[in-house]
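J.: Sequence first, then the predicted structure, then my questions.
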Amino acid sequence: MPAFGWTPSSSSWGATDGTPMIHIMRKDRVREIGYLRNVQTDLRLNIAEMDLEEGLPGQQDRQGRGAVRRKLKNGFVMTILEFETMNGQMQGLRRNAKP
């Protein structure tokens, strides 16, 4: 299985505003399912066909940045790592989801 880690935001779906992409990892593949505009927005509006079931407590990475975890109805958990951008807006890095 490939090693997935923290990766920068992607614009491969045509976004030009730095909107990060959500990745859900299932076994040995990553499926791109949608975008987040901001980790503090209503994620359900941006996740295609996957409504959020509940929010999970935040955590911090080694640099002390806040992480927002969300449990999806299919049992997967995604973590979006917050980081401060140059213009002061909170954006996100995507991380593998774990069942």
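T.: That came through, no problem.
J.: Please make it C-alpha for all contacts and neighbour counts, starting now.
T.: Noted.
J.: Can you get me a residue count around the residue lying closest to residue 35 once chain neighbours are set aside?
T.: Distances taken as CA to CA, 6 or more residues apart in numbering place residue 21 nearest to residue 35, at 4.5 Å, with adjacent residues excluded. Residues within reach of residue 21, counting by other CA atoms under 10 Å, total 27.
J.: Just confirm residue 21 contacts residue 80, I think it does.
T.: No: using CA atoms under 8 Å, residue 21 makes no contact with residue 80, being 9.6 Å away.
J.: take a look at this one as well, against the first:
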Amino acid sequence: MPEITYVAVDGTACSVEVPLGTSVMRGAVFNDIDGIVAQCGGNAQCATCHVYVDETSLDALEQAQPEEEHMLGFTAADRLPNSRLSCQLKVTGALDGLIVHLPERQY
């Protein structure tokens, strides 16, 4: 299983194995990672699973779809060029080693 690392605002990192085909958001929820609320359950309708993808991991991601781009306009923390909704990041073998930084707030 690919390993995903979630980095809290205070710099604390938690690496967990996430099953293929699962979203990065679900990986956080299933592993009790604080900082991802996932209020809409992964439907790209609330932006409470906003993350900042580490610069070293950006090349492994597919481009955001228009629905995700739209919802990124509603994040509680600043939207940055590396902002993504973790519910839209499906775990593949290419994402092994993905690092995401959690924002200071989700709403």
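T.: Noted; the coordinates are in hand. Note that this is a predicted model, so its numbers are computed, not measured.
J.: Would you pull the TM-score for this pair?
T.: Once superposed, the chains reach a TM-score of 0.36 (TM-score structural alignment, normalised by the length of structure 1), with 68 aligned residues with a CA RMSD of 4.6 Å.
J.: Identify the contacts common to residue 21 and residue 80 of structure 1.
T.: residue 94 (CA atoms under 8 Å, 6 or more residues apart in numbering).
J.: Can you tell me how far the residue nearest to residue 35 of structure 1 is from residue 58 of structure 1?
T.: Relative to residue 58 of structure 1, residue 21 of structure 1 is positioned 19 Å away (CA to CA, to the nearest Å).
J.: One more: residue 68 of structure 1?
T.: 5 Å.
J.: between the two, which one's more packed in?
T.: More crowded of residue 68 of structure 1 and residue 58, by other CA under 10 Å: residue 68, with 18 against 13.
J.: Now the more buried one: which helix or strand?
T.: Following DSSP states H and E, the helix or strand that holds residue 68 of structure 1 is strand 66-72.
J.: elements contacting the helix or strand just after that strand?
T.: Downstream of strand 66-72 of structure 1, the next assigned helix or strand under DSSP H and E is strand 77-84. Counting contacts by 3 or more CA pairs under 8 Å, 6 or more residues apart in numbering; DSSP states H and E, strand 77-84 of structure 1 is packed against strand 21-26, strand 66-72, strand 90-94.
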